[in-house]
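1. how would this look folded up:
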Amino acid sequence: CALPILFLQHLGRATSLTRGRDGTGHYSDPALKIYGNISPLGAMAPVACGAALASKIRKEHAVAMTYIGDGGASVGEVHEALMMASVMKLPLVLVIENNQYAYSTPVAKQFIVKKLSDRAIGYGIPGITVDGTDVEEVYHTCKQAVERARAGEGPSIIESITMRMHGHAAHDNAWYVPKELLESWKKKDPITLYETKLIGEKGVNGKAIEEIQQRIQREIEEAALAAESVPYPPGEEALLGVYA
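-> So this is what the prediction gives:
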């Protein structure tokens, strides 16, 4: 979504995608074919599976892609979705962000396989593990999976190895994560790593990167100010659109 739309949503303004009823990421944008997020992320796999099935029936040649964490990958809905998607060869790409922790549970206590992508073997579909801090590796791997799905060859699983650098939510200070682990992952910031690569290997001028950063900062500030000028929805609208 565009920055103005994001700020309207998170500030709960009247013209936001949820008309001020939700201040988080639980929104959809039908025009962009973005489906509303479900908090238990594993439950998004069947939703994406349904979207992929609809695309196949309508011959739209679209590909459904959804992202879940290592914790979300443990729920039954994910297995059900992958069973259906693999048997029906649905155009689906499931990205599993291996964050090392689900809430406070480390991956060693979540699953016994060495790689979550190995689960793809049981469904007879491709599974690949990538370095989630490598921008180009992630891009090219996802591109290949999307092209494969669009060609009618079925779903894929992509496991992205990364690290959740904060607690699960604002109330969680991540006391259970060893400080030295967080410190080691700080050195793998994908933005910093890619900036270094652009300058060192791609011949990009450091000043050009600085100008991009300044432009982005201006766009953020302008979008925030624009959203703040939009009023909140009137209280009497709170009960509109309630059907249960």
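
2. all contacts plus neighbour counts: C-alpha atoms, from now on.
-> Fine.

3. Tell me where the longest helix sits in the protein.
-> For the chain, the longest helix by residue count, based on DSSP state H, is helix 206-228.

4. How about it, which residues are buried there?
-> With burial defined by 16 or more other Cα atoms under 10 Å, the residues of helix 206-228 counted as buried are 223-224, 227.

5. could those residues go into CSV alongside distance to G69?
-> Below are these laid out as CSV (distance: Cα to Cα, whole Å):
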residue, distance to G69
A223, 29
A224, 29
A227, 30
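
6. Here is a second sequence; please produce its structure as well for comparison:
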Amino acid sequence: MEREHNDRIVALVTGANKGIGRAAAERLAVLGMTVLIGARDGRRGEEAAAAVRAAGGDAHAIALDVTDRDSVLAAAKRIEAEFGRLDVLINNAGITGSGQTSPMDATDQIPSTVDLDMVRAVFETNVFGVIAVTNAMLPLLRRSPAARVVNVSSHAASLTLTGDPDGPFAALLPSAAYSPSKSALSALTIQYANELRKDRILVNAVAPGFVDTDSNNHTGHLTPAEGAAGLVRLATLGPDGPTGGFFSEDGPLPW
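-> This is a model prediction of the structure:
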């Protein structure tokens, strides 16, 4: 995915003003891409973009709330007007539903007592928001000769891992919101990959691992840069790269 300097690869990262999304944006900028930093908070988006530019990268803030249809359409319209196409889309924006508590340790996500409003809110961002953004950006992605879509998921999306009573998730509380939303994202990833294979658009899901972020009250053991490595790898796949897969930095993950 190399182009002349005056024809940079254009990458949009949603939820990119902090955490894994910001780390991915910073790395893509180092690789020479024009990075569009999607953020609900315009001020924070501008601050993140300015920091990337100060480090020598080409970055622009894009106001983008994945749960707001008008915001999504306005972002797509702006990208078309200013850049003409999109080469990389990283659907990173997501919520746990439980504030700064890991959703797999959160008592408010236990299936038998969960608040349906929480489930709806989590799916609105983690599933419906991905559909909204991906569909709005598809006309721009189709203009790219080598488009890549990366959906940021979690090990908790794996039915194989979470369904094993003796497995690594056995000691964690069941989740009726976050984990199922990421499992639904896995299903979406496969279906988009199947549809877009003929367009040579590669679509994959990635689990960054347990990363030190606001979403787990900074209890993760990986740095945001370490967590972002998998996102960047899938965003820069060559033409023979996989599509419709689910990966961690250690390789393929079971569905």
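
7. overall similarity of the pair, as a TM-score.
-> TM-score of the superposed chains, computed with TM-score structural alignment, normalised by the length of structure 1, equals 0.28; 129 aligned residues with a Cα RMSD of 6.5 Å.

8. So which of the buried residues of helix 206-228 of structure 1 is the closest to T105 of structure 1?
-> A224 (35.5 Å; Cα to Cα).

9. got the residue ranges for the helices in the stretch 1-150 of structure 2?
-> With DSSP state H, counting those that start in this stretch as the definition, the stretch 1-150 of structure 2 shows helices at residue ranges 19-30, 42-54, 69-83, 116-123, 129-141.

10. wait, I meant structure 1
-> 3-10, 44-58, 76-88, 135-150, 179-186, 190-200, 206-228.

11. would you list those helices in TSV and tack on distance to G127 of structure 1?
-> Formatted as TSV, the helices of structure 1 follow (distance: least, Cα to Cα, whole Å):
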stretch	distance to G127 of structure 1
helix 3-10	32
helix 44-58	16
helix 76-88	12
helix 135-150	10
helix 179-186	24
helix 190-200	22
helix 206-228	34
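
12. Isn't V88 of structure 2 up against M137?
-> No: with contact defined as Cα atoms under 8 Å, V88 of structure 2 does not reach M137; the gap is 9.8 Å.

13. for stretch 137-145 of structure 1, which positions count as buried?
-> In stretch 137-145 of structure 1, counting by 16+ other Cα under 10 Å, buried: 138, 142, 145.

14. thinking again about what came up before, can you tell which of the helices of the stretch 1-150 of structure 2 is closest to A63 of structure 2?
-> helix 42-54 (5.6 Å).

15. Contacts for the closest one next, please.
-> 16-18, 22, 26, 29, 37-39, 58-63 (Cα atoms under 8 Å, 6 or more residues apart in numbering).

16. Most neighbours out of the residues you listed, which is it?
-> Per-residue neighbour counts (other Cα atoms under 10 Å) across the contacts of helix 42-54 of structure 2 peak at G38, which has 34 neighbours.

17. wait, that one sits on G21?
-> No: shown here, G38 of structure 2 and G21 do not form a contact pair, counting by Cα under 8 Å, at 9.1 Å.

18. right, and A226 of structure 1 touches P4 too?
-> Yes: between A226 of structure 1 and P4 there is a contact at 7.2 Å, judged by Cα under 8 Å.

19. how close does V93 of structure 1 sit to L82 of structure 1?
-> To L82 of structure 1, V93 of structure 1 is 10 Å away according to Cα to Cα, to the nearest Å.

20. again with D131 of structure 1
-> Distance from D131 of structure 1 to L82 of structure 1, by Cα to Cα: 23 Å.

21. out of those two, which sits in the busier spot?
-> Using other Cα under 10 Å, the more surrounded residue of D131 of structure 1 and L82 is L82, with 27 against 14.

22. quick one: contacts for A226 of structure 1?
-> Counting by Cα under 8 Å, 6+ apart, A226 of structure 1 has contacts P4.

23. redo that, cut-off 10 Å
-> A226 of structure 1 makes contacts with 4, 7-8, 220, as judged by Cα atoms under 10 Å, 6 or more residues apart in numbering.

24. same thing with L234 of structure 2?
-> L234 of structure 2 sits in contact with 88, 90, 148-151, 202-206, 241-243, 247, where contact means Cα under 10 Å, 6+ apart.

25. That one should be in a strand, yeah?
-> No: if the criterion is DSSP: H, G, I helix; E, B strand; the rest coil, then L234 of structure 2 is helix and not within a strand.
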